[in-house]
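In: From the sequence below, what's the structure:
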Amino acid sequence: MKITFLGATKMVTGSNFLVEGAGKKFLVDCGMYQGGDRDEMQNHEPFAYDVNEIDFMLLTHAHIDHSGRIPKLYKEGYRNPVITTKATRDLCSIMLPDSGHIQEQEIEWRNRKRKREGKEPLPPLYTAQDGIDTMEIFKPVNYDEIIEIDPNIYVRFNDAGHMLGSAIIEIWVKEDGKETKAVFTGDLGNNDIPLLSSPTMIETADYLVMESTYGGRLHMRNDDKANLFLNIVSETLDKGGTVVIPSFAVGRTQEILYELNNLKDTQEGEDFKKKYATLMKAPVYVDSPLAISATEIFKENANLFDEETQAVIESGDNPLEFPGLQFTRTADESKALNEKNESSIIISASGMCEVGRIKHHLKHHLWDPNSTILFVGYQAPGTLGRRIVDGEKRVKIFGEEIAVNARIEYIEGYSGHADQEWLMNFVYSFITKPKHIFLVHGEPTGQEILKSKIVDEIGLPVTIPEYGQTYTLDENLTMEQTVAPITPQMNVRRDVMDKIRLLKNELNDMETIVKEDYLAKKDNEEEISLLKLRLKEIEDQIVKIVEKN
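Out: Modelled structure (predicted):
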């Protein structure tokens, strides 16, 4: 049995793993790279395998960083099954066409520029119709059932507690007279994610491929995050501001709705009642057609909710509905939100602020010191969301520079990913411990912290694989680099983009200083001389970058 790591290696997005065993080749996940241009360029690179040689695919869950390149695979001729849970199939039926629509929009914008430059237009990565057509190869299965792929390969999907339909996949492969069991966690949830059951604890594995998004961090616990959430929202509304929550359309949005509905039952006291009353006066808008459709799918799959949520539903309450909640589907309804003179809560996608209606809301509220931008999910390096969270004072949205005057908050406790404590608990829970653990889907610093903790406290060997490495799962665990990580040309493009981005940020800071001095009618000759000197240095650096590359 072999595993080749072709995505989510020392980074969080682009999950894609090629498994070979018992004469078969199959994939676990085929996700998109997300983040800045540097990462997303990889989506356009050719697959590192012949799609016609892939016998089947196992899909852990619907998030685009795990499913988003399946339509590209389909477009290139793949017609074998994508095996996944029913809820994941249902969610992919709206998410993949939506992703295709985004690809069409992005390429249309780029092609306008190419046309002006006299260049040929480029096709999209895939279209909305490709996303629709792809669904014909999805094969839904149930949790907890052992499924025979062929006489030598069996799989089982277990609840991962990360999002609706998410799965930890157990894979048994028989070859050369012995059986090897590999476990892919996909994305693991915590035990306290609203609506969802806790992740299934797996008893045995020979090899474990485990996510590590928050391998170096601990999340805030439920009571603490509920209090912080209420404090942030009520303080903003009291000032007459708007709370803008960038949220992933599928999973996180539904959890925030649950939290808003559930706050009324969290505690007593006059201070709490006052804050809660402030919250209840404000309208709550879910401004994302995809999130609205996903919320309907959540309701249709309520049998997958945890026992607590099902008890709430049986009592006659709907945890995804409450007074003041409004859904805005059309573009006109969305635009009207920014014309209203009222305090409100706006939940909109995308969660990393790269695409979608959230960018319009940020443009209208980032400059306002009375408003708050509340982040509740992971922000990949290079994204607009990450730049705001990291403290940039000015950002460009639709070509316009916007001052970041709003209050910026980030509550990690709403992440759908297990933190370090729960990742460790998951490893501890194995009755028969894995012979080896591979850490994927994480940033290098957090992965190294988690690796050290597993090695020191549990005594298991851990590898953080590089892109393109193939591991033969035998007693010696041999490794060979079967796929080049990235082409030299890609390296050059990335380096140039990174260097120019850093210089651009510095130029923005310099522009801010000059503007502030101009508006304040300051005449600081020494500062101006230093800025001129630095500008000359930047010009020289740009020339060197161009000449070198």
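In: Only C-alpha atoms from now on, for both contacts and neighbour counts.
Out: Noted.
In: Show residues contacting the longest strand belonging to the chain.
Out: The longest strand of the chain (DSSP state E) is strand 167-175. The contact list for strand 167-175 (CA atoms under 8 Å, 6 or more residues apart in numbering) reads 1, 21-22, 60-61, 85, 143, 152-161, 179-188, 200.
In: Can you select the buried ones among those residues for me in ChimeraX?
Out: To isolate the buried ones among the contacts of strand 167-175 in ChimeraX, judged by 16 or more other CA atoms under 10 Å, type:
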select :1,21,60,61,85,143,153,154,155,156,157,158,159,160,161,180,181,182,183,184,185,186,187,188,200
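In: quick revisit: in the longest strand of the chain, which residues are buried?
Out: Neighbour-count burial for strand 167-175, counted by 16+ other CA under 10 Å, picks out A167, I168, I169, E170, I171, W172, V173, K174.
In: One more: stretch 377-395?
Out: 377-389, 394-395.
In: just curious, which of these is nearest to R69?
Out: Checking the buried residues of stretch 377-395 against R69 by CA to CA gives A380 as the nearest, at 18.1 Å.
In: With adjacent residues omitted, what lies nearest to the closest one?
Out: Distance criterion CA to CA, 6 or more residues apart in numbering; nearest residue to A380, sequence neighbours excluded, is G35 at 5.3 Å.
In: distance of the one you found from L188?
Out: Here the criterion is CA to CA, to the nearest Å. By it, G35 lies 21 Å from L188.
In: Also I146?
Out: Per CA to CA, I146 is found 20 Å from L188.
In: Next: T4.
Out: In this view, T4 and L188 are 21 Å apart by CA to CA.
In: Equivalent analysis for L195, please.
Out: Going from L195 to L188 by CA to CA gives 15 Å.
In: Second input sequence below; structure requested for side-by-side comparison:
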Amino acid sequence: MNVSHLGAENCVTGSCHLLQANGLNIMVDCGLAQGDDPARSMDRWPIQPDEIDYLFLTHAHIDHIGRLPELIQKGFKGEIICSHPTRALLIPMLTDAMKFSGMPEQTALNIHKSIDDLSWGFECGQDFDLEKGISFKLKRAGHILGSSFVRFQDDHTGESVLFSGDLGAKDTPILPDPEAPDPADRVIMESTYGDRLHGDRQHRTRQLGAVLSRALADSGKVFIPAFSLGRTQELIYEMDRLFSNPDCQAMFPDLQGVQRPPVFVDSPLGLEITRIYARLSEYWDKEARDLKRSGDHPIDFDGLYAVEGHHDHLKLCDAAGPAVILAGSGMCTGGRIIDHLKKGIEDPKSDILFVGYQAAGTPGRAIQDNAEKPGGYVYLDGERKTIRADVHTLSGYSAHADQKGLVDWITSMPEKPGAIKLVHGEGGARRALAEVLEKQGYTVH
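Out: Sure thing, here's the model as predicted:
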């Protein structure tokens, strides 16, 4: 079972790996590189797209699925295998991505049809036979709805390799916790936050409430760059807790009643994904399902507004605060958040709240890095903007497991793998995680 890394071997985005076994070419993820991360041309792959038999998708984030349209255009006709929720999310995510690619409408429609024809949803936790003696199993990764890791086995020899995809943290709203992996000879393991620990996730609703209370005290706007898939739904869930949980109501009186700030989801894709999440409630965790059964819908509340059209978006950009605005993209690389930041980033009454990873080379990372510097600035749509808004980062909202979560996941495997290959992380994160794992007796490459 030979593994080649075609993307995200030494960086965070653009995940793409090739497993060759018993004459089969099996690709795991086909993601788009973002920020300064390099993208390897398909022309320089060891095989061509039309030679790929299967494409497994661990989840529907663009840095794991974003090159699928290109793969199909270059001749891929194999089967696409993923969990049922991931299949439901594929077309909306890729439709949004292709809007910015300049692709002709008919070409995009043809790609949609190909994806629909080629893709299959599978249940997690069950063994399935592929062909030529290769079997696979998906298990829940807890990163976003439908995220999974996948284990392949050669049933003739017993050799196995497991791809972690992106692993989530425990106690993530809506999502079941990551499952323990089955034994494997080799593990291809993500390391995004291999060098740090997140804030206490048990208290993240309180952290969000405290930041919002302080930020809205001057009636300014709070801008939250949020990925349409995953983070937006988690934030809606947490705000529902802030506004309906009795303990939170008592703790944050400034966020209640007539004083409650309106919350706007200014993202057509985020709204569509939220509706899909609502339809897929059978895949939620127990807490979210129990809330829904009790009549408290966990991703809806009074004072939550959908900003559908571009005209309404422009009106919101010019409107006065207070307001909380969730808009994409999560790393400020495009989308409606840019219009909001161009209007508000130089206003001292504004606050920018980051709740997710900001890749090197993105405007989001530049805002984080430069916010505390005298005269710190960022370029937005080519315009230089001085950062006068307050900038906050809540690490407890990361969709990725931190170092402890990653270590806990691999140590939950019933026996140590023969080797671990760390991918999907910056150099410092990979080195830090490797050092911790090696001290515990793991062989890390």
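In: from the buried residues of stretch 377-395 of the first structure, which ones fall inside helices?
Out: Cross-referencing those against helices under DSSP state H gives L384, G385, R386, R387, I388, V389.
In: so what corresponds to T393 of the second structure in the first structure?
Out: When the first structure is aligned by TM-score structural alignment, T393 of the second structure is paired with Y410.
In: Quick check: buried residues in stretch 16-23 of the second structure?
Out: Using 16+ other CA under 10 Å as the test for burial, stretch 16-23 of the second structure gives C16, H17, L18, L19, A21.
In: The third one and S41 of the second structure: what is the separation?
Out: According to CA to CA, L18 of the second structure stands 14 Å off from S41 of the second structure.
In: if we can go back for a sec, setting aside sequence neighbours, what's the nearest residue to the match of T393 of the second structure?
Out: F375 (4.6 Å).
In: Verify the stated contact: that neighbour with I411.
Out: Yes. Counting by CA atoms under 8 Å, F375 of the first structure touches I411, with 6.4 Å between them.
In: Now do the strands in the stretch 151-300 of the first structure.
Out: 153-159, 167-175, 178-184, 207-211, 243-246, 284-287 (DSSP state E, counting those that start in this stretch).
In: can I get those strands in a markdown table with distance to E300 of the first structure?
Out: Listed next are the strands of the stretch 151-300 of the first structure as a markdown table, based on distance: least, CA to CA, whole Å:
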| stretch | distance to E300 of the first structure |
| --- | --- |
| strand 153-159 | 17 |
| strand 167-175 | 18 |
| strand 178-184 | 27 |
| strand 207-211 | 28 |
| strand 243-246 | 25 |
| strand 284-287 | 19 |
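In: These: which one's closest to N303 of the first structure?
Out: strand 153-159 (12.7 Å).
In: mean per-residue distance, that closest one to the second structure?
Out: Its aligned residues in the second structure lie a mean 0.8 Å from strand 153-159 of the first structure after superposition (mean CA distance after the TM-score superposition for the first structure).
In: I174 of the second structure corresponds to which position in the first structure?
Out: In the first structure, the residue paired with I174 of the second structure is L195, using TM-score structural alignment.
In: Then M331 of the second structure?
Out: Alignment note (TM-score structural alignment): M331 of the second structure maps to M352 of the first structure.
In: What of E234 of the second structure?
Out: Aligned by TM-score structural alignment, E234 of the second structure pairs with E255 of the first structure.
In: and what of E70 of the second structure?
Out: Checking TM-score structural alignment: E70 of the second structure goes with K72.
In: D129 of the second structure too?
Out: In the first structure, D129 of the second structure lines up with E148, judged by TM-score structural alignment.
In: Name the residues that touch the helix or strand hosting its match?
Out: Assigned by DSSP states H and E, E148 of the first structure belongs to strand 146-150. Residues outside strand 146-150 of the first structure that contact it (CA under 8 Å, 6+ apart) are Y154, V155, R156, F157.
In: That one vs the second structure - mean distance after superposition?
Out: Counting by mean CA distance after the TM-score superposition for the first structure, strand 146-150 of the first structure comes out at 1.0 Å.
In: now that strand against strand 167-175, angle please.
Out: 40 degrees (axes from the mean of the first three to the mean of the last three CA atoms, to 10 degrees).
In: Tell me the buried residues in stretch 105-121 of the second structure?
Out: By 16+ other CA under 10 Å, the buried positions in stretch 105-121 of the second structure come out as A108, I111, H112, S114, I115, L118, S119, W120.
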